[in-house]
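Build me a structure from this.
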Amino acid sequence: MNFRTLGKTDFKISEISLGTWQVGGKWGDAFDHQNADKILNVAVDQGINFIDTADVYSDGESEKAVGKLVKSRSERIYVATKCGRRLNPHVNESYTTKALRNCVEDSLKNMGLETLDLIQLHCPPTEVYYRPEIFELFDRLKDEGKIRHLGVSIEKVEEGIKAMEYPNVCSIQLIYNIFRQRPNELLFELAKKNNVGLIARVPLASGLLTGKFSKNTAFSKDDHRNFNRDGAAFDKGETFAGVDYDKGLNAVEELKKLFPNADLPLIALKWILKSPEISCVIPGASKIEQLKSNLKTQEIADLSPAEMNAIETIYNKYIKADVHQRW
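You can find the predicted model right below:
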């Protein structure tokens, strides 16, 4: 396993880590603790030492599974969770220091931990980033020993740029993949300058970049890839990275032609890890096989300049006009 430093922290984390949105099973299914336990333990067995969760993943069940793992293993496992998304209504006014403190306390209870390694604001409304009192709260929580570091999980580049004005922000979690390339412009430059770690989520564009989907692929009614394509439940950028499904399929076909003998998910992960500003990528897994497949990324050769240019050409042809300036 290769390791990278997470921004201002002293955490040396696995460059391929684990996101736990669907670790208890497929999206829309009831949380399966037995399945989650197997995946989490295999992840640690394979060298993963950074696990990302959130209080809203399966209504706290994901946090409970991660906490159980940490307490059962001797290895140093860095735990990142998130707060804010369960505030209802999810608007700027709901973000109060009292509400967020309660969220942190609840996450500590869910996981049975005394301290959270990394707490991240979970895609709050943009206005929250312009409220210093929200960020000051986490300095107090750090002084109290409840958290070690603060990060933010963003929807828009603008939010990440604003977040970096607060010196206690150590990391930014963002959607970054072959279909969402804008962050590698100004945001990456500023992250490097400010020593802020970048955590890449949705690396496979909700599975679109696996190359396994078609126009006939069916998703269950409780799967966000079915109900959130137009942003009905949350930011549409979280679903297929905001890409129109049919245009995405056309772009994937071009990628398959470019890499006819390759495993496309590994190419997609390798493309992300080419950027030294990225601290880690957090693909999810609902099966052990998916987890082990993702880890094979480290076994394949780096992409050549010609391949990188060809990927950019495909992005420019099919994707850029729709997504580049939106997020």
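
From here on, just use CA atoms for contacts and neighbour counts.
OK.

Give me the neighbour count for the nearest residue to Gly7 once chain neighbours are set aside.
Setting aside the residues directly before and after it, Gly7 is nearest to Gly197 in space (Cα to Cα, 6 or more residues apart in numbering), at 3.7 Å. Around Gly197 sit 25 other residues, with neighbours defined as other Cα atoms under 10 Å.

List the contacts of Gly197.
With contacts defined as Cα atoms under 8 Å, 6 or more residues apart in numbering, Gly197 is in contact with 5-8, 170-172, 191, 277-279.

Distance of it relative to Glu289?
Look at Gly197 and Glu289: by Cα to Cα, to the nearest Å, they are 28 Å apart.

same question, Ile77
For Ile77, the distance to Glu289 equals 21 Å [Cα to Cα].

the more surrounded of the two?
Neighbour count, other Cα under 10 Å: between Ile77 and Glu289, Ile77 has more, with 20 against 10.

which residue sits closest to the most centrally placed residue in the chain in space, ignoring its chain neighbours?
Most central residue of the chain, judged by C-alpha distance to the mean C-alpha position with Cα atoms, centre = their mean, is Arg201 at 2.6 Å. With Cα to Cα, 6+ apart as the criterion, Arg201 has its nearest non-adjacent residue at 5.0 Å, and that residue is Ile175.

between the contacts of Gly197, which is closest to Ser17?
Out of the contacts of Gly197, the one with the shortest distance to Ser17 is Ser279. That distance is 9.8 Å, counting by Cα to Cα.

What helices and strands are in contact with the one helix or strand that closest one maps to?
Counting by DSSP states H and E, the secondary-structure element that holds Ser279 is strand 278-281. Based on contacts counted as 3 or more Cα pairs under 8 Å, 6 or more residues apart in numbering; DSSP states H and E, the elements that strand 278-281 packs against are strand 3-5, strand 12-14, strand 197-201, helix 264-273.

Which residue ranges of the stretch 51-200 of the chain form helices?
Using DSSP state H, counting those that start in this stretch, the helices of the stretch 51-200 of the chain run over residues 61-72, 97-111, 132-143, 157-163, 186-194.

closest one to Ala306 among those helices?
Counting by Cα to Cα, Ala306 lies closest to helix 186-194 out of these; the figure is 22.1 Å.

Pull out the buried residues from that closest one.
Judged by neighbour count using 16 or more other Cα atoms under 10 Å, the buried positions of helix 186-194 are 187-188, 191, 194.

Export those residues as TSV, with columns for distance to Gly112.
TSV is the format used below for the buried residues of helix 186-194 (distance: Cα to Cα, whole Å):
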residue	distance to Gly112
Leu187	35
Phe188	35
Ala191	32
Asn194	33
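
run this one through as well so I can compare:
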Amino acid sequence: MNKRRLGSIGPVSEVGYGSWQIGSDWGEVTESEAVRAVETARDAGIDFFDTADVYGDGRSERILGEVFGDDIENDDVTVATKAGRRLDPHEADGYTAANLERFAERSRKNLGVDSLDLLQLHCPPTDVYYNPETFTALQGLVDDGLIDAYGVSVERVEEGMKAIGYPGVETVQLIFNPFRQRPAEYFLDAAAEADVGVIVRVPLASGLLTGSLSASTSFPESDHRNYNREGEAFDVGETFAGVPYEVGLRAVDELDPHVPDRLSMASFALRWILDHDAVTTVIPGSTTPEHVRSNAAVSDASPLSEDAHAAVKRVYEDHVRKHVHHRW
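This next block holds a predicted model:
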């Protein structure tokens, strides 16, 4: 597993593991399935795990804490969590020092650690990025020893650009994949210039970019791919990367002939992301051990050809751009 430097946090595996799926919103996942997936990821060389305090109301954090134990404190693995979505209502005014400290304390307890490796604001309202007091509060958590570093998870490129203007922000997490290409226009270069780590989520567009979905695929009632297609529960960009389902299926069909024989569609998409040097780590999530191992193996795959990158660009322009580019 190759590693890349994540801000001041240090080197982490360039393929990480996204733990949303073992918490909630992806259908029923048993604890044994979740534990097996996490253990498989670690055995495959993954040492960066992303979670959040609202994934299963802390379930995801607790599972990671139980699986890894002292490995987190000993820096054998890095666990990044997120805070803010517990606010009800979820408004910018709620991102106060007191609330952030309360959320951090809860996550520390869930993970069983003295200090959180990385605390990220969890897709807060845009106004939060224009409130320096929130970032002063995060720095206060560092000074008090509750967290080692902080960053942000954003919905929009503009939010990421604003965030990297704060000197203490070590990381920005955002959606970036062959169906969400806008970050490559200027954000990735700006993040590299600011020495800010880039964490890429939703790399497979909620399964669209695995090539395993079809028009007849059905999703469980508790799966966000069922109940959030129009953004009914949270930002629609988190479901299928904001691409209308049928459009995404057609785009995948167009991409398929350009996938090298050595790669699956999912590996192709992950390799495309890692071919951008400013990306630090990509965090696909899965509860299927063979998928976890396949995702991890992308680190050793050769970069895609210029022709393959051109094909991804062409499919994006022809099918996807008009649905997503101006929105995120």
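
one step back: quickly note the distance from the residue nearest to Gly7 of structure 1 to Pro276 of structure 1.
10 Å.

for Phe3 of structure 1, same thing?
In this structure, Phe3 of structure 1 lies at 11 Å from Pro276 of structure 1, with Cα to Cα as the measure.

which ones are touching the residue nearest to the centre of structure 1?
Counting by Cα under 8 Å, 6+ apart, Arg201 of structure 1 makes contact with 19, 173-176, 281-283.

swap the cut-off to 10 Å and go again
Listed by Cα atoms under 10 Å, 6 or more residues apart in numbering, the contact set of Arg201 of structure 1 reads 18-19, 52, 153, 173-177, 238, 241, 280-284.

same question, Ser24 of structure 2
54-60, 222-224.

again, 7 Å this time
Ser24 of structure 2 makes contact with 55-56, according to Cα atoms under 7 Å, 6 or more residues apart in numbering.

just Leu213 of structure 2 next, same as before
Counted by Cα under 7 Å, 6+ apart, Leu213 of structure 2 has contacts Gly207.

Helix or strand for it, just tell me which one.
Secondary-structure assignment from DSSP H and E places Leu213 of structure 2 in no helical or strand segment.

and it, how far is that from Gln181 of structure 2?
Applying Cα to Cα, one obtains 21 Å for the distance of Leu213 of structure 2 from Gln181 of structure 2.

quick one: the closest residue to His319 of structure 2 other than its chain neighbours and Ser214 of structure 2, what's the gap?
When the adjacent residues along the chain are set aside, His319 of structure 2 lies closest to Ala251, with 6.2 Å between them (Cα to Cα, 6+ apart). Ala251 of structure 2 sits 12 Å away from Ser214 of structure 2 when distances are taken as Cα to Cα.

go on, Gly168 of structure 2?
Distance of Gly168 of structure 2 to Ser214 of structure 2, computed by Cα to Cα: 44 Å.

Lys82 of structure 2 now?
Plainly put, Lys82 of structure 2 is 32 Å away from Ser214 of structure 2 if you go by Cα to Cα.

More neighbours: those two, which one.
Applying other Cα under 10 Å to Lys82 of structure 2 and Ser214 shows that Lys82 carries more neighbours, namely 24 against 13.

Is it correct that that one is in contact with Leu119?
Yes. The criterion here is Cα atoms under 7 Å, and Lys82 of structure 2 meets it with Leu119 at 5.4 Å.

Give me the more crowded residue out of Phe3 and Pro276 of structure 1.
Neighbour comparison, Phe3 of structure 1 and Pro276: the larger count goes to Phe3, with 17 against 12 (by other Cα under 10 Å).

Counterpart of the more buried one over in structure 2?
Phe3 of structure 1 maps onto Lys3 in structure 2, with residues paired by TM-score structural alignment.

The residue nearest to its match when sequence neighbours are not counted - how many residues pack around it?
If you skip the residues right next to it in sequence, Lys3 of structure 2 has Ser13 as its closest partner in space, 4.4 Å away by Cα to Cα, 6+ apart. Here the count is done by other Cα under 10 Å, and Ser13 of structure 2 has 25 residues near it.

Report the contact partners of Ser13 of structure 2.
Ser13 of structure 2 sits in contact with 1-4, 46-48, 281, where contact means Cα under 7 Å, 6+ apart.

Return the member of the residues you listed nearest to Leu87 of structure 2.
Taking Cα to Cα as the measure, Phe48 is the one of the contacts of Ser13 of structure 2 closest to Leu87 of structure 2, at 26.3 Å.

The counterpart of the closest one in structure 1 and Glu238 of structure 1, how far apart?
With TM-score structural alignment defining the correspondence, Phe48 of structure 2 maps onto Phe50 in structure 1. The gap separating Phe50 of structure 1 from Glu238 of structure 1 is 21 Å, by Cα to Cα.

more neighbours, those two?
Phe50 (25 against 20).

what residues does stretch 244-253 of structure 1 touch?
Contacting residues not belonging to stretch 244-253 of structure 1 are listed as 209, 211, 214, 314, 318 [Cα under 7 Å, 6+ apart].

Mind checking which of those are in helices?
Mapping these onto helices (DSSP state H) picks out 314, 318.

now, among the contacts of stretch 244-253 of structure 1, which is nearest to Asn110 of structure 1?
The nearest member of these to Asn110 of structure 1, counting by Cα to Cα, is Leu209 at 33.1 Å.

residue contacts, the nearest residue to the closest one once chain neighbours are set aside?
Setting aside the residues directly before and after it, Leu209 of structure 1 is nearest to Pro265 in space (Cα to Cα, 6+ apart), at 6.2 Å. When contacts are counted by Cα under 7 Å, 6+ apart, Pro265 of structure 1 is found next to 204, 209-210.

For Pro124 of structure 1, find the nearest of the helices of the stretch 51-200 of structure 1.
Of the helices of the stretch 51-200 of structure 1, the one closest to Pro124 of structure 1 (Cα to Cα) turns out to be helix 157-163, at 9.3 Å.

If anything else comes up later, I'll come back, but that's it for now.
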